[in-house]
Structure formats: C-alpha cells, structure tokens
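[1] following is a predicted model, sequence given first.
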Amino acid sequence: MLDAVSAEATMSQYPLLARIQDPVDLRALSSEQLKQLATELRAFLIDSVSRTGGHLAAGLGVVELTIALHHVFDTPHDRLVWDVGHQAYPHKILTGRRDRMHRMRMKDGLSGFPKRSESRYDTFGVGHSSTSISAALGMSIAARLKGEQRHVIAVIGDGSLGAGMAFEALNHGGPLDPDLLVILNDNEMSISPPVGGISTHLARLLSSQVYTSMREGSKTALRRMPHLRELVGRWEEHMKGMVMPSTMFEELGFNYIGPIDGHDMDDLLSTLHNMKAMPGPRFLHVATQKGRGYEPAEGQPVQFHGVTPFDAKTGRMHKKSGGKTYTQIFGDWLCEAAAVEPRLLAITPAMREGSGMVAFSERFPERYFDVGIAEQHAVTLAAGMACEGMKPVVAIYSTFLQRAYDQLVHDVCLQGLDVTFAVDRAGLVGADGATHAGSFDLSFGRPLPNFVIMAPADENECRRMLQTALEHPGPAMVRYPRGAGPGVEIDLQAGVLPIGEAELLRQGRHVALLGFGSRVAPALEVGEELNVTVANMRFVKPLDERLILELADQHELLITIEENVISGGAGSAVSELLAAHGLTVRCVHLGLPDVCQEQASHNEQLHVCGLDAPGIRAAVLSELADLGLDPQLNSALARESA
C-alpha cells in the first residue's frame, strides 16, 4: 500500500498536477496546459489504483471531460452530479483529495463513490445508477425557486441511460425548462455512429452563440406566425435528424448537441463554453473510450472496470488467495442445472461478470438475458416467463434487488410465481461500502407471502439451496455473501434440502447460538470453545419452528446471529415465534447495527459489528454474566475466566 509520504514523493513525476489543489487552480491554465494535465492525471490515476485497487477503466475514459467541466464551470457553486460514481476518481483527485488516494476504499479513507460528507464538490451521494438526472433536475428547480443563479450538470453513462429512471427524469425535466445540462458519456454501447469531422463541426455550430441567438431570435419573431414557426421548427429538426443519431432528446424538450470527441480538449472546451451560455435544458453527447490511455484497460475494459491491486507496467492482477467464491459456485451450478432442466432461463441486470454468468451466456446464449441496468424489468420479465411454465433464475446483487422491491412483492410473490432469486453480495461487502452492502434483504424479504428464503453456511450448502430453490414450485431466494466460503468440499451428489428444516451442529449447555448463513462458521467456532449449542438455521422463511421451540425449552439463553440488519431480520423472526408461543426465554440478536457501514475490509466491518468469532464470544460471556449463569462451561472457558 502507498503511504502518505511516498504518495507525496511521487508527485515529482506530475509537476502540473502537483499544482492543482482545487479546481480554481486549473481554471488559470491554458488549453495546452490542460492537455498536459490530462496526461499527468491519467498516469497518476493508473499508478494510484494499481496500488489500492478500485474502479479504473471508467475514470480513465473521462479524464479530459472532468478537467474541462471543472475548467468551464464554477464548481462547487455550479453543481456537478456524477452518475453511479465509478468514473469519479479523477474528480476526487482534482478537488483536493489527491493526497488521500492512497487510502481509497479503506477504513477511514476515501469512499469509492462521490459522498456528500466527504467533499463540498460531491453534490450528491451515489453508488447505484441512473439517479443523476433526477437529482440534478431537483437541484435546478430548487435554485430557481430560491432565486439563485447556478448551472447544474449531470454526467451519465450510456449504460445508465438505459434505465427507466433516467428517462423518467428526462421526460419530466424537459417541459420545466430548467437550467440543466445533461452529458451523455457514451463509451461502449455504440448507440451512435462513430464520431467524425461532420458530426464534430455540426456540434460546434449548433452550440455556438450565433446559432443559439438565431434560434432564440427566430422563436420571438415567429411567435405571431404559428404556421410559419411550425414549418421552420420542423425544418430544423429534420436537418438535425439527417446528421445526428436521433431527435428523441429534442422531443423530450432538450436541445441536443453532439456527438463530440470526449478526448479532444479543444472541442470539449469550446462546446462546453457555448453550452454554458445556452438557456434551458441541454443534452451533450460525448463519445469516449473506456480505459483510455492504458493499453491493458483499453483491450479489456470490463476486466479493468473494478480491479484489485495490479502491476501498473504489465496490467497483471495480483493473485487472490482462497478457494472458490460463492459467485463461482453459482455460475457452475447454473450451467449444470441448465444442462438438465431445459426450462431454466437466466436473467441479469447488467452484471454478467459480477454474478458469475459468463460461462452460461456462452453455453446457453438463447437462454441468457441481460436486460441492462433495469432491475424492475428483470424481475417482472422473470414473472412473465414463469407464467408460461419456464423456470427463470434472476441473478442479482442484494443491493440492486432493493430497486425492484415492488416487482418482487406485486409481480412475483403475490402471484406465487416460480422464480428463483440468486442474491449475491448479501451482507457487508468491504471496500464498496454502504451503497453496495446487502444489509436489508432478509428484512424486506421476510414479510412477503409465498417467499422461501435460504442462507447457506458453506459452499456445498449454497449449491444444494440453489437446486432446492429451482425445484421449489414458487418464489425462492438464496442469499450468499461476497467472496469465498469456509472451504467445505462440494458434494455433487447431495440432494435438495427439506424446506424449513434446520441442522443442529452441536449440543452444549446454557446457551444456544442460532446461526444464519455466513455467521454459522464463527458461531460454531465459539460453540466448540465455550461448549454451547449451535444450530445452522438454513431457512429464514419458513423457520424451523420445532427446533427453535426445543432449544428455547432446553436453554436459558438464545442468541441469533446474522449478517443483516437486526431490525426485522432473522432474529426478529425468532423473537416473534417465541412471543407467539408465550415463551419468555431470553433472546439476544447479533446483526448489523442501525448505521450505514462505511468502507473497510470485510473482516474489519465484521469486527466493528461484533459479528466475527471474538465478537460473538464476547457477547456470549457478557450475557452469561448478566444472567448469573456458571461461566465454567468447559476447561477452556475456565482458563479464560481465571
């Protein structure tokens, strides 16, 4: 890891960047100096992320655009809103956080995404996609109502623009005539023809003061001649439509300019200066290259989207230790199950690589559906497939399933449709922080009717649960954590699990630990040391009521342990069951506290929450002391007490 001293020492390689402590500094630079700054910023970004890991390719693609935006606009008075935030590292470097980049995505360090509490230049906290236009529109409306003169700019990627929320904002915003500039960073999806000389010339022309004055002046002159005004308006849109990708944005009320080359600093500066002076809602289409300026990232932009530390010279990633991840286990199972079950269809909302579906997409392309960043559509699409007798599997991160909650409730569970949800990144996610943590899925899934919820304790159980969900004739969710499991060997012959049946792992005294999913392994470790009972609950819904009631009858204390918020989670379900039967046995819940977990390593986060083995052990000892129970549970505890 690069410490602060060595980080500052490296700045001798970047003499111009070293002078930039604030965007005010770069506004004094000439066009040629800005080009040199772009070269230095790109090199610094590669060096920095190679040491810490993080998001790289997207940021490399917007280096020139980021510089141009901060040069032309008076940020932070003018509001700059980034979508998702993967591309915001250059923005962070230029806005006073360069010397903290060595702590990117680490405990007490910089967030991997724009964050309002981190900098006044981060005008809106992001992490999920397609929110920028809505947020920027809200800021523009607020400024107008308060009588404040400021520009508001939203930067959104082509993938994010495909989500319904972005179009909802465009549809609403155009007629309101806000002072809003939406910039489409088109870096991969090929929604437009390649940038050429004619397109660039047209963009300069249409954004120029002369054209804008003529356009606005003609509107005034033709106000009393509606038929002629309509004719001229149609001619203008027809001419634009002949040489531009689409007049769709014009139909939504935005003055469309572009596409322009997002790596040509002169074109960017000229067009942005012109568009800054234009009134009303504007839409600038900028073509960029993801991974620009770094050959490994240019050749493999998906692989270099989010990276672990790597060799900056060769682009080789440092090898990860550990066994198979839960994501890989899901990917293997998906292919194996599809080979046997022809009705299996797989859906992902733009997370093929992250969800482990590359092999499936190649082996079963006609049964693979990437719907783009459209989580709501993904879930209802699956519901429609299930209506026709298919067996859809929706592979989705826990944090992204939140965006399709109404569809999960109304379109799947209320109708009892046969949809399997493979929910990855459940629980804490380490460096990605609060925006990507899967902290709530047990709580929002538990109230839903007809919904089976499973949480595997290990790799083999994950595979069995996925098959159980697939064969269950109704909606079912398997939620598993990021990364590798405890290292249990997978038994390909193991069958499905009986719905709602837990597993008693060991019998002990006084205390029963009820572990859910990822917390079973540390619970068992503590159980062995302190000689307490441990159960692998497996199912959050339905619970194994028989086992819970037996444990309540045999023990003075039950402790539930889950990697989900305590409120409404699996532990709450246990307490509700005990209350329904009039049982007063003490029940303590260990889980995620009622705060947003900031970025840190996964182990650090678990430790802070008291969900690692030492934390569970401390909780058991504390509760025993409070209840006045004999702490001499076994020889190991006796030695500890002494």
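    Structure received. Numbers count the residues shown, from 1 in each chain.

[2] contacts, neighbours, all on C-alpha from now
    OK.

[3] correct me, but residue 386 touches residue 419?
    Yes: counting by C-alpha atoms under 8 Å, residue 386 does reach residue 419; the two are 6.5 Å apart.

[4] any shared contact partners between those two?
    Common contacts of residue 386 and residue 419 (C-alpha atoms under 8 Å, 6 or more residues apart in numbering): residue 392.

[5] ok, these two, which is more surrounded?
    residue 419 (32 against 23; other C-alpha atoms under 10 Å).

[6] residue contacts, the closest residue in space to the more buried one that isn't next to it in sequence?
    Spatial nearest neighbour of residue 419, excluding adjacent residues (C-alpha to C-alpha, 6 or more residues apart in numbering): residue 475 at 4.8 Å. Shown in contact with residue 475 (C-alpha under 8 Å, 6+ apart): 412, 413, 416, 417, 418, 419, 420, 421, 450, 451, 452, 469.

[7] put this next to the first one:
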Amino acid sequence: MTQTPTTPLLDTVHYPADLKAVDDKLMPQLAEELRAEMIDAVSRTGGHLGAGLGVVELTIAIHKVFDTPHDRLIFDVGHQCYPHKILTGRRDRIRTLRQENGLSGFTKRDESPYDPFGAAHSSTSISAGLGMAVASELEGVKRNVIAVIGDGAMSAGMAFEALNNAGSLDARLIVILNDNDMSIAQPTGAMSAYLARMASGRTYMGIREVGKKLTAYLGKNIDRAITRAVEHARGYVTGGTMFEELGFYHIGPIDGHNFEHLLPVLRNVRDNSDGPVLIHVMTQKGKGYAPAEAAADKYHGVNKFDVVTGAQAKAKPNAPSYTNVFAEALIQEAGFDERIVAVTAAMPSGTGLDKFGKAFPGRCFDVGIAEQHGVTFAAGMATEGLKPFATLYSTFLQRAYDQVVHDVAIQRLPVRFPIDRAGFVGADGATHAGSFDVAYLACLPGFVVMAAADEAELKHMVRTAAAYDDGPISFRYPRGEGVGVEMPERGQILPIGKGRVMRQGTKVALLSFGTRLAECLLAAEDLDAAGLSTTVADARFAKPLDEDLIRQLATHHEVLITVEEGSVGGFGSHVLQFLAMQGLLDGGLRVRPLAMPDIFMDQASPEVMYAKAGLDRKAIVETVFKALGTHAAAGFAGTVTPLKP
C-alpha cells in the first residue's frame, strides 16, 4: 500500500471559499498537492485519471475566482471531476470513488450542491449551462455559469447546437474549451497570454461595446460589416473566428497550467463580460504524472495501480472478453466479405474496433462523438450495398434513437448494431448500464434483436448479422469476460427467430435471454435438487420470438420464468404479450418475468448489482418457489414446504 502524500496546504482547503484566503503565489504548490492526492486516491480505487490530472490548475482557478456553488460550474462528461470533488467537501470520501456506497465517478446532483448538473455522457454541458443562465436571468439572479468542455466533446453536434443557441440569446454564459487532445491551436507563449489578458480586460471589452453602439447608428448592414471585420481581424490573431461567428466572444488560447495566465483572464471575464464568452485553454492529459503523460490513452481510465511504477493491477482473465471476441469475429468475417465496414463514435478501443481498424484501415470509420450522424452515415452506406456494423455502447445508442427509427427501421435498411456494455457495468453505475436497448429496439417493426448467452454465441451472432440482408439487426453483449465455453473456429449462421433448449425438465421452465443463462443453469441444479424438474432454454431472439419454443414451454410446464438483463418492456414483455394473445395464460400457467428493477442503480460490483436486481441464481430459485407458493428446505435437500400465508 502506498503512503498517503503530505499535503499541508491542501489540508487547509475544505471548500472553495477557503481558496479565497490562499495567496495566488501559493497556487502552484496547491496544484502539486492536489495532483498528488488525486493520484494516490485513484491508485487505490481505479477510475479516470488522465483527464482529471489535466485540469487541476483550471479547477483550482475556477473555484478561486468564482463563487461556487452560487455560480454554477458544469463539467462535461465528468471524467475530469475528481479534483473538483476534493475541493468541494468530499476529500474525506475520495478513496471511495466508484465503490459501492461511495462517491460516483462522475458529477451527481444528489451528491453535492457543487454538482449542479449530473454528467457522464458527452457534450451536454453547454446546453445545460445555457438553460441555467437563462433561468437566472428570468429570475433576476445575477450569477456566472461556467461550462468546462473537452475538445473531444466538441465533436458532437449537440455542442454546436448549444453554441449557436447561446450566441443568439446573448446569455451570460462562460464556456471553457479544454483543449487537451485535438490541439485545435497552439498557444504562443507570453504573447498569447498577453493578448488573452488584453482581450478579456475592461478596456478592450469596453471599447468593443462602445464601438457596437456607435456603428449601430449607421444602420444594421454597416454595423454588421464593421463588427465582423473587427472580429475577423482579432480572430486571425487569437484563432477564434468560428466561435465569434456563432456569437461568442473568444479568448485564448491560453496555458491551462499557468496560474499567471488563468487567474487574470478568469477575473476579467467575471468582472467585465455580459454575453457569451468562450475561453480556449490548452492543457495536457495526465499532467504531472509521468506514466500518464507518456501514455494518455492507457491512463484515461485505469485499474488500481502502483504510484511509483504506474503498473496497473489486472487479474488474469479466465476467458476472453466479449469485446475482444466481437472484434476478432468481425475481422474474421470481414476477411470473407469486403463489403463489411465498421462505424464507431469516438470509442474505437472501447468497442474493439481499434483492432478492426488496424486490419482494415480503409473500412473502419470513427465519426467522433456523433452517434446520430454515425447511425445515418451507416444507413447511407447500407443503401449502396455495404454491410455496416454501427458499433456502440447500449447507452450511447440511446442518443441516436430517432435515426435508428427514421433512417434505418422505417426504410428496412440492413444496418447491423453490435451493442456493447449490455446489462450492468459495475463501477460506472447507472449512466453506463445497458438497460433499455431491448425495449427500445424490439418495439420497432422489422427489427431483429438478439442477445448472446456466451462468447461462442456472440461469434455466431456476428456471422448471422453479416449474412442478414433483410433489414436492421442487433445483438447485445456485456462488459467483461466470457464464461469460458469452447470457441468455434468460425461462427455459424443462426436461424432467425429460433432459440435452443439447454436441458430438459417437466415442471419448471427457465427461459433466458442473454448472459444470465449461466445463472439459470445453476438455478436449475438447485431446483432439481429440491424435486422440481427444470427445463432451461436460451431464447437467443427477443424479436422475432421463437413462438414454437415458447408455446412448448408454456404447455408442458407449470411455471415459466423469463430472465433478462434489461428493463421492463423488453424480452419478458414480448413473451407475455404472445402468451396472452394466444390464450396460453388461461390454463393456470404461472409466469414470472425477471428483469432489471425500475430504478437507476448506483455503482457496485456486478455481482452485487445482479443480486440486488434479483437476477442471480438465488433469486431465480426463490422466484420459482414463490410462484408455486412454497419455499425450499434448508440446503435444497429435495423437499418443499408451503409458504405461510
């Protein structure tokens, strides 16, 4: 265990108000101590490291200059919020990050008043900040609203929609563009800092406003021409022409690790600006920690690690990860079919498409944080005979739902949707849990919806999707390792809408959709031991349903339990609809659909989350006994006793 760092100055700062008493000259020392505290905390819990290290100085400067939480500070995505949490009364819990009953790895409204907006997905900060700024104006409350957005998040259309709206409303909104990766423009040292201070100062901004008023008397056309000429001229020096065109006053780029640059600019903007302002700040991911500086991608999100060496603790896998199985299967199929292409939205490594991109660089497309565009882009390729695999996390696909409906489903275009991170995701909590994709896809006419029960099934589904040309098709798989089944050399083409029976019984039927199949098989052993002969089936398809299989299970068993790692409205709901319409519930069949509970569940280990959700072995067995009005004797000794009324 590493020794907790010594932080004498940071120890005096419990809340942002305490920063007011700290001399500006001591800010670099405070930044060094805050960085050390964050590195130590994340080394013990794992989490997002690089982004937070890059905004240490910026976070300190914002809290020192502005009056949070009265002034609203919004971090886009939230990956970079750990220093913010330490400075806002949560330092005593920082080593519970992403743990059960601990601090969230993202900003969260019910965690602290210093988190005015919860964020874990990208590109929402400017929209939310604009809403807060307008609300403050309508309520007559004077406050600053500051949105910190990374350059990657600026690739999303939503960010530009918000910028465009904010410029037209002329609202009091401060957007800080944290340029830590794309290198939109390089700061030019002392001259850049001098220009930023001048441009944000009272004199320049005052002259600018007077100039606007004077030219207004000359008519709108002349006013507009002169104003744009001035801003274009300044844009050539500061690089802000695009943002000026959107109605923002642009400042920067400035060095985001230099307090002599940051503090004067932030104070000038606080004291002198009325309309929307964009401050372009240059930072370095992983700043101050050599391993993270050298490999920003590997230290974006980390497991527990040794602070001295940077080595991350990784358990030896018992089976390949689902993501790797998908990537290798897609590469294999692409070798047989040159029409296969892959699309991702800023997550090539997270989805495994970085491997596909290396194998087929001309057939892999990263569209940036632009899921809506990515889906319609794939639809366009499908119209020309290509076989696009639009590969997204379940929760990210939500952002493109209209495109899935309008641009893909209605036109019955054969876009393939590999859906990663299906089900609970552990430490990332509710924001990244793949809960809803079955419900929101299986309701669409003509959509084929599959779920892999294990890594071999995933390989079959990749090939099935590649061969399917009659419309859109999706298949979901979870985060983490497979279950260790024997892998086929190549996947098989599955018959559409057909499941499989894994073991045969006579009294109880467990119908699984997805990777809860392993728990169903274990539960069946317990039920058999209790004298309840149990069938276990793998549905494979939520749409189209295997109606023959379901009819057989309903007709020849007393109890039918559906089990899925998705929300109500998904697979179980479709099974119940079919049973009801076919009159298969009229004969006394006891059906119990097990799905994710109707809550947003906070972070914990996946095992704990599945137990809380009632989707593990024990809960499945208990559901069967409750359906029968009995409970098992201790140890499932093969006897059953009635439940007390």
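    Done, it's in. Keep in mind that what you see is a predicted model, and the values were worked out from it rather than measured.

[8] and the TM-score between them?
    With the length set by TM-score structural alignment, normalised by the length of structure 1, the two chains reach a TM-score of 0.95; 631 aligned residues with a C-alpha RMSD of 1.9 Å.

[9] returning to what we had before: and the contacts of residue 475 of structure 1 as JSON lines, adding secondary structure and distance to residue 129 of structure 1?
    What follows is the contacts of residue 475 of structure 1, written out as JSON lines (DSSP: H, G, I helix; E, B strand; the rest coil; distance: C-alpha to C-alpha, whole Å):
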{"residue": "412", "secondary structure": "helix", "distance to residue 129 of structure 1": "24"}
{"residue": "413", "secondary structure": "helix", "distance to residue 129 of structure 1": "26"}
{"residue": "416", "secondary structure": "coil", "distance to residue 129 of structure 1": "29"}
{"residue": "417", "secondary structure": "coil", "distance to residue 129 of structure 1": "28"}
{"residue": "418", "secondary structure": "coil", "distance to residue 129 of structure 1": "28"}
{"residue": "419", "secondary structure": "coil", "distance to residue 129 of structure 1": "25"}
{"residue": "420", "secondary structure": "strand", "distance to residue 129 of structure 1": "24"}
{"residue": "421", "secondary structure": "strand", "distance to residue 129 of structure 1": "21"}
{"residue": "450", "secondary structure": "coil", "distance to residue 129 of structure 1": "30"}
{"residue": "451", "secondary structure": "coil", "distance to residue 129 of structure 1": "27"}
{"residue": "452", "secondary structure": "strand", "distance to residue 129 of structure 1": "29"}
{"residue": "469", "secondary structure": "helix", "distance to residue 129 of structure 1": "29"}
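
[10] which of those residues has the most neighbours?
    Going by other C-alpha under 10 Å, residue 419 tops these with 32 neighbours.

[11] show me what that residue lines up with in structure 2.
    Aligned against structure 2 by TM-score structural alignment, residue 419 of structure 1 finds its counterpart in residue 415.

[12] can you give me the helices for the stretch 51-200 of structure 2?
    56-65, 82-85, 125-139, 157-169, 189-200 (DSSP state H, counting those that start in this stretch).

[13] out of those helices, which comes closest to residue 355 of structure 2?
    helix 157-169 (26.8 Å; C-alpha to C-alpha).

[14] got the contact list for the closest one?
    So helix 157-169 of structure 2 is contacted by 123-127, 130, 153-154, 173, 246-248, 276, 370 (C-alpha under 8 Å, 6+ apart).

[15] in that helix, what's buried?
    Within helix 157-169 of structure 2, the residues that qualify as buried are 157, 158, 159, 160, 162, 163, 164, 165, 166, 167, counting by 16 or more other C-alpha atoms under 10 Å.

[16] make TSV from those and add distance to residue 626 of structure 2 to it.
    As requested, the buried residues of helix 157-169 of structure 2 are exported to TSV (distance: C-alpha to C-alpha, whole Å):
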residue	distance to residue 626 of structure 2
157	50
158	48
159	50
160	53
162	52
163	55
164	57
165	55
166	56
167	60
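
[17] between those residues, which sits nearest residue 20 of structure 2?
    residue 166 (30.4 Å).

[18] that closest one -> structure 1?
    So residue 166 of structure 2 corresponds to residue 173, using TM-score structural alignment.

[19] cool, and residue 204 of structure 2?
    With TM-score structural alignment as the criterion, residue 204 of structure 2 matches residue 211.

[20] was I right about its match contacting residue 205?
    Yes: at 6.6 Å, residue 211 of structure 1 counts as touching residue 205 under the criterion of C-alpha under 8 Å.

[21] quick check on these two: which one has the bigger neighbour count.
    residue 205 (16 against 13).

[22] so who does the more buried one touch?
    Counted by C-alpha under 8 Å, 6+ apart, residue 205 of structure 1 has contacts residue 211.

[23] repeat for the one 4 residues further on
    Counting by C-alpha under 8 Å, 6+ apart, residue 209 of structure 1 makes contact with 274, 277, 278.

[24] now the residues you listed: which count as buried?
    The neighbour-count criterion (16+ other C-alpha under 10 Å) marks 274, 278 among the contacts of residue 209 of structure 1 as buried.

[25] can you list the contacts of residue 209 of structure 1 in a markdown table and add secondary structure and distance to residue 62 of structure 1?
    Converted to a markdown table, the contacts of residue 209 of structure 1 look like this (three-state DSSP; distance: C-alpha to C-alpha, whole Å):
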| residue | secondary structure | distance to residue 62 of structure 1 |
| --- | --- | --- |
| 274 | helix | 20 |
| 277 | helix | 23 |
| 278 | coil | 23 |
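
[26] ok, the contacts of residue 209 of structure 1 vs residue 390 of structure 1, which is closest?
    Within these, distances to residue 390 of structure 1 taken as C-alpha to C-alpha reach their minimum at residue 278, with 52.1 Å.

[27] in which helix or strand would I find the residue lying closest to the closest one once chain neighbours are set aside?
    The spatial neighbour of residue 278 of structure 1 that comes closest, neighbours along the chain excluded (C-alpha to C-alpha, 6+ apart), is residue 212 at 6.8 Å. Here residue 212 of structure 1 is covered by helix 209-221, with elements defined by DSSP states H and E.
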